[in-house]
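Undergrad: just to be clear, the model below is a prediction. Sequence and coordinates:
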Amino acid sequence: MRRAPKDTAESVRKISRRGLFLGGVQLAFAGALGLRMQHLQVDQADEFRLLAEENRINIRLIPPTRGQIFDRNGIIIAGNEPSYRITMVKEDAGNVDEVITRLSALVELDEDELNRALTEMQRSAPFLPVTVAERVTWDDISRVAVNAPALPGVTPEVGLSRSYPRRGDFAHVVGYVGPVSERDLARYEIPDPVLRIPRFQIGKVGIEARHEEVLRGRAGAKRVEVNAVGRVMRELDRREGTPGADMQLTVDTKLQSYINARLGEESASVVVMDVTNGDLLGIASSPSYDPNKFVRGISVSDFGELRENDHRPLASKTVQDAYPPGSTFKMVTVLAALDAGVVAPDETVWCPGHMEVAGRRFHCWKRAGHGHMNLEQSLRESCDVYYYDLALKVGIERIAETARRLGLGEAFSIGMSAVTEGLVPNKEWKERERGSGWVIGDTVNASIGQGFVLSSPLQLAVMTARLATGKEVTPRLVRRIGDTETVEGVGNDLGFNENHLRQIRRAMFAVSNNRRGTAYGSRIIDETFRMAGKTGTSQVRNITAAERARGVTRNEDLPWNRRDHALFVNYAPYEAPKIAVSVVVEHGGGGSAAAAPIARDVTLQALYGNDPPLDAYPSKDRERIRSQQERLQQVLRENDPDGRSRA
C-alpha cells in the first residue's frame, strides 16, 4: 500500500531530526574526547613522562666511605679495609640448595651466617642479592670467579669494612661501628636515607658514635634501568658521594700501647695529659676488648664473657666511672683553707690517730697517730686528722667551690661515651638529692675524699694539671676534624694565690722525694724528670668498731671486690711541668703500693718517649725494671698490627 506524500514528508523530517541529534551527540563526544586527550597529552605531558621515567629508572644510594681516625703522629687507629663477600640472587641460582653445595666445596661457609642468608632469601624479592659469606679471602673470591659457570646467581663482591688495627688499645676511646638498628633510627626525626641501606654500619659508642655524622659523610647515587618487576637491567650513571671527614686525635699510639701493656689484666685506668695545652696523650682502661669482633658480629659466647667479667672490660673507666678520690683530694681541702686564710703553712695540728667530732670518732690511717703535722708534712705522710681539722675551720661550701675550680664535678666534652660529672657535694645537693640536712661529719669525710665525693680519673688528671700550672687547663681529645684544628685546652689563670699553689706543689714533691713520703719508693732518680705527686686509698667498705679493736683486716686478706681502691696523681717535671698523670687501680689496696709504681713508669715513658734508662730508677728496682721492660716489649711486639696475621 502506497503511503501518502504527506506521511512520507513527515517521516523524512523525523529521521532528519534524529540524525541531526545523534550527529550532534557524537560530535560533542568526539570534541570532549579530543579535549581530554589534549589535556592528558599536552597539558599533563610532563607529569606522565615523569611517572613513566620513574617506572623505568630507579635511583639507588651508594654508601659513602667512612672517615678514618688517626693518632697525633698520623698512625691509623680506625680505618677501612677491603672486605670480600659472596652474594647470591635466588631467581638466577635456580636450585639454591644445589648451588650452595657447590659453593661450600670451594669456600668454607659459616653455618649461622648461611642460615641467616637463607632466611633472608625467603623474605626478599627473588631478584635481590643476598650475602651468603662475608669477610672471605682473596683466594676464596678467585676460586668463585674461576668456577662462575657452575655457580649461577653467585657473585663475588668487594666493599669496605671498618677495621681497628690496634685492637684493644683504643677500644674505650674510639669505640666501634655496627649495623643500624631501629633504636638508632628512632634517635632521628628524619633519618638519613643512607641509614636504611641493608647492613649499613654506624658508630655505636666512643668517638665513632659521638662524631657519627662527621665520619659518615654523604651518600652518592646511581641511576639504574629496571624492568616492569623491578629487576636491574643496567646502570645508566652514578654520582659519587662525599667521604666522611678524617679525624686526628691527641693520643700517642706508642704511649697508649705501653699503658695497656703495663696495666695488663688489672682492673685499672690511666690518664696522661699535656699540661701546656690540655692534650690527652694517653687515656686507657684495662682490661680492654677487641672492637673488631663487634664489627664482624660478636658471638653470644664472646659477648657473654665480656659482660660477666668482674673486671668490666666494656666500661670506659677513665671517664665513665667515678671513685672516691681518697687522699688525692687533700690538695683541694688545703687550698680551700689557704685561700680562706684559716691556716698558715707552718701551723701545726696534733694527730693522736683520731679526732672526736660530734660524738663520733674519725680515724687516721696511722693508728698510733702522726704527732704534730704542718701542711707539707701532712701531705707528705697523708695525715687524715690534719684535714679533719681544716674541714671544721673552712666548711664544705669553700671546699666544694675550690674542687669545681680545679675541674672536679664537671663532665668534660671530649667525644667519648658516658662521660661522668662525678660528684662535688654541698649542703644544697644533699637537701635536694637525699632530702636531709648536711651534718659536720659529712664535711669531715669529704675533706679526705670520702663520703659523697666522687671523681673520675680524667677529672683527677685535670685537677693535677691545674694545680701544676695555676691555669684552667681543659682536656682535649680531638685535635683535628678534616682540615680544621680544634681549640687547645689552656684557658685563663684560675686566680689562686701563687704562693699557696707553690706550698702545695712543694708538699707534693715531698710525697715522692722525701724519705718519709708515701710514694718515696716510686720516686724518679733522674733530676730533670722528678715528679710531684699524691697517693690515695679509698675505702669501698665500712670498718666496724669491732674490727678496729682487733685490728683492721689487711687488703690482701680480703676478697678482691672488697679491697680498697688505689690511686695516684702526679705531674712532671717538677720544675717545668709538661704532663699530669692519674692512675686508679680498682681494689688494688694502697695507692703507694699499687698505683704509684704504674704512674712512675708511665710518666718516664711519656717524658722519654721510649723505655727510660735504668739509672732513672732507684738502684734497688733496676733489675726488676729491666725484666719488666723486656716483658713489656715482647707484649708490644706481639700486639703490633704490622707483625701479626689478621683473623
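TA: Looks like it arrived, so ask away.
Undergrad: contacts, neighbours, all on C-alpha from now
TA: OK.
Undergrad: the helices in the stretch 251-400 of the chain, which residues?
TA: Chain-ordered helices for the stretch 251-400 of the chain, with DSSP state H, counting those that start in this stretch as the definition, fall at 253-263, 292-296, 300-308, 330-340, 375-381, 384-394, 396-405.
Undergrad: as CSV, those helices with mean neighbour count and distance to Lys204 would be great.
TA: Listed next are the helices of the stretch 251-400 of the chain as CSV, based on neighbours: other Cα atoms under 10 Å; distance: least, Cα to Cα, whole Å:
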stretch, mean neighbour count, distance to Lys204
helix 253-263, 22, 22
helix 292-296, 18, 10
helix 300-308, 12, 15
helix 330-340, 24, 37
helix 375-381, 24, 43
helix 384-394, 23, 44
helix 396-405, 20, 31
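Undergrad: for comparison:
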Amino acid sequence: MKRPDKDSAAGARKMTRRALILGGAQAGFMGLLALRMRYMQVEEADKFRLLAEENRINIRLIPPARGEIFDRNGAPIAVNNPAYRISLTREDAGDVEEVLRRLTSLIKLTDEELERAQTELKRTQPFFPVTVADQVAWSDVTQIAVNAPALPGVTPEVGLTRTYPQGSDFAHVVGYVGPVSDYDLSKMEAPDQLLLIPRFQIGKVGVEAKLEEELRGKAGARRVEVNHVGREMRELDRREGQQGENLQLTIDANLQTYVQGRLDGESAAAVVMDVTNGDILAIGSAPSFDPNLFVRGISVSDYRALTENKYRPLAAKSVQGIYPPGSTFKMVVGLAGLDAGIIGPEDTFYCRGHLEVSGRRFHCWKGSGHGSMNLEGSLRESCDIYYYELAMQLGIEKISAMAQKLGLGDRIDLPMSAVAQGLAPTKAWKREARGEDWMIGDTVNSAIGQGFVLASPLQLTVMTARIAAGRAVQPRLIKKINGIEQPIADAPSLGLNENHLRQIRKGMFSVSNNRKGTAYGSRIIAEQYRMAGKTGTSQVRNITAKERAAGVRSNADLPWERRDHALFVNFAPYENPKVAVAVVIEHGGGGSAVAAPVARDITLQALFQGEPPLDAYPQKDRPRVQEMQKKLREYRPAAGTDAKSRA
C-alpha cells in the first residue's frame, strides 16, 4: 500500500536533521583538529624543535657559595671574595697558541698556568671555556677588554674565591681548599655531581676538609638547550643553589694571633682551653704557612720550600705531633699513687741522684740528689727518683688507666686533620705491638713520661684541664653552625677523690710560686691570676755512661735535632681555674727555661683578653716583656700576610 505523502515528508525531515548533525560534528572535529595542528605547529614550534633529534635539554649545575668561617667574636677567618678570572674557548679562539701569546704579552702568566691551560684545552670540548688565569687584578681585566678584538675566545669573568684574611695564623686549624683531584674522587663511593665541575674546590685539610659537606652547600641548576654535539644554544631557566653553612669557631682570633707571634722562630705548638666548658681558645703550631697560596695553586718552588723545611711548617704539631711528655706526666703517676692508696701526701722516698733497677742505673736530673721528698716537693722540684719508686709499686696498668682517665692515649674528636691518639702503654700493648714482654725498666721509664709514653699538646691541655676541674672536660672547636649554638659535651666527674686532686694542684702551684719550684722564674705576680703548672723536659737521645762520667753535654752544645723537647702545662687562676695551657717547643732544651715563659705569657694574654699590664710579670722580666709586646703589636695588625714576613 502506498505510504501517505505526509509520512514521506516527515521521514525526509528526519534524514536531513541527522545529516546536518553528523556533518556539523564532522566539521567541528575537523576544525578542532586544525586548531590543534596550528597550535602544535605554530604556538608550540619552539618546544618541539628542542625535542627534535638533533637537540636536547641538559641540566647544568651551578656551584653554590661556600659557607664562611668566623672566630668566636665574629672576626672573619675564611671568606668568599669576588675574583676575576680569564677563560678561553678553543672553538672561538682559532689559533690558540697565537691567542695565548698575545694574552701573555698583556698580563703576567706563569709557565705553570700556561701549561695547565693548554692541557685542559686539549682534553676539553672545543666549545667549553677553560680558565687560563684565576684571581687576576682589575687592571688586567681592563687590558683584556681594551684589546678584545685581538683576543678572540678570551673572556674575563667574575666569580668567588676562597680567601683567608688571617693568613698563616689559622692555617693549621682551618686548613685550605683546592681543586678536586682524582685522588679525592677515588676516596668517595658516590661523589656529589658538584665535584665533577672543572676546578670545583673542596676542603683539603683542617676544618675545611672535616666539615666539607656542611660548608659546601647545595648546587643550583640551569636548564639549557644544547645541540647534538653538546654546544649550549640558550638558557631556558635557572634555580640558584643554597649557600653552605657558616661556622663560628670557639677560637679567639686575637689570642690565636698572639700565640702564633709568641711561638715565632720556634718549632713549637701551644693550646689554650677554657676549663669550664672545653672551648679551644687558641691552638697554634709554628712555623706556619700561608693557606692562600694553596687556593691559587701553589708553585713547585714554594711547595718544595715547605716540605724541605726541617721545622715542618705543614704539620699541625698541636694535634698531630706526639712527644714523650716528660715530667708533665708526673701528675698522672702521683694521682694514680694517691688513688691506689700506695702513698699519702706526706709519704716520702729518698733521692740520692740515681736508682739501681735490675742491674741498670736510672738517674735523676739532679745528679747530687734531692734527699727525702714528699708528693708536693717531688712535683715542685721535679724529682725523678720519687716517681721511679712509686711507679714500681703501682705497676704500668694502674698508671695507664689513670692516664686514659685524664685524656692521654685517646684520640680526641676534633675537626682537624690527622689528630693523633698518643699512647698510654700497657703490657698487652707491648706484647701485641712489639712482640715482647713488658720489663720493669719500661715502667721506670714511663714514670717520668719517657719510654713508650706519647702525648700531643692537645692531650696535655685536656689532662691539665681535667686536673683543674675534676671533671672529664671535652674540647670543643665549633661554637655555632649557621648561628645555632652547638652542644657542649657532658663533663661528668672523674670519680677521683677531691682531696687527691687538691694535693696534685698544690704541688703544681708550688712549681710556679715556691722559690724552689722549677718554674718560679716564670711565675705570675698578680695574685688573683697566679697559675699552677709543671715543667717537662723530654730526652730524644740516650745519654751513655761514658758521657755521664765525662759530664753530660748541654743542649746548647748539641745539634738542634738532638736537643731535648721543652714542655710546660698549667692552669690559672689557681683559686678559680678558667684556662688550661700546654706548650711544647721541639728541641728547645729545658722546660723551665724555654717553655714556661711562653706558657706564662700566653696564659696572661688569655686571662686579660688582651695585653696584660707589666706589673703582672716579675720585675726582672718586664723590660724583655715590654720589648716583646712592642714587636707583637707590630705583628698583629698585619693579619692576612705570611707570618714570616710579619715577624
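TA: Nice, I can see it. Values in this document were obtained by computation on a predicted structure and should not be read as measured data.
Undergrad: please state their TM-score.
TA: Here the TM-score for the pair of chains, by TM-score structural alignment, normalised by the length of structure 1, is 0.90; 600 aligned residues with a Cα RMSD of 2.1 Å.
Undergrad: picking that back up, among the helices of the stretch 251-400 of structure 1, which comes closest to Gly217 of structure 1?
TA: The closest of the helices of the stretch 251-400 of structure 1 to Gly217 of structure 1 is helix 292-296. By Cα to Cα, the value is 18.7 Å.
Undergrad: after superposition, how close is the closest one to structure 2?
TA: Taken against structure 2, helix 292-296 of structure 1 registers an average deviation of 0.8 Å after superposition, with mean Cα distance after the TM-score superposition for structure 1.
Undergrad: remind me, longest helix of structure 2?
TA: The single longest helix within structure 2, with elements called by DSSP state H, is helix 5-38.
Undergrad: that one aligns to what range in structure 1?
TA: Taken onto structure 1 by TM-score structural alignment, helix 5-38 of structure 2 occupies no residues there; it is unmatched.
Undergrad: which residues belonging to that helix are considered buried?
TA: Of all the residues in helix 5-38 of structure 2, not one is buried under the rule 16 or more other Cα atoms under 10 Å.
Undergrad: could you do stretch 155-170 of structure 1 as well?
TA: Residues of stretch 155-170 of structure 1 classed as buried: Thr155, Pro156, Ser161, Arg162, Ser163, Tyr164, Pro165, Arg166, Arg167, Gly168, Asp169, Phe170 (neighbour count, 16+ other Cα under 10 Å).
Undergrad: among these, which pair sits farthest apart?
TA: Pairwise over those, using Cα to Cα, the maximum falls at Thr155 and Asp169, 36.4 Å.
Undergrad: any idea which of the helices of the stretch 251-400 of structure 1 gets closest to Trp138 of structure 1?
TA: Evaluated over the helices of the stretch 251-400 of structure 1, closeness to Trp138 of structure 1 peaks at helix 292-296, with 17.5 Å, by Cα to Cα.
Undergrad: now do that closest one: distance to the chain's middle.
TA: Once both centres are worked out by Cα atoms, centre = their mean, to the nearest Å, helix 292-296 of structure 1 turns out to sit 15 Å from its chain's centre.
Undergrad: what residues in structure 2 pair up with it?
TA: With TM-score structural alignment applied, helix 292-296 of structure 1 matches the range 292-296 in structure 2.
Undergrad: who touches that stretch?
TA: Applying Cα atoms under 8 Å, 6 or more residues apart in numbering, the set of residues contacting stretch 292-296 of structure 2 from outside is Asp134, Gln135, Arg162, Thr163, Tyr164, Gly167, Tyr176, Val177, Gly178.
Undergrad: for the third one, which non-adjacent residue is closest in space?
TA: Yep, that's Arg162 of structure 2 we're talking about. The shortest distance from Arg162 of structure 2 to any non-neighbouring residue, by Cα to Cα, 6 or more residues apart in numbering, is to Asn80 (4.8 Å).
Undergrad: please, which helix or strand holds the one you found?
TA: In this structure, Asn80 of structure 2 sits in strand 76-89 according to DSSP states H and E.
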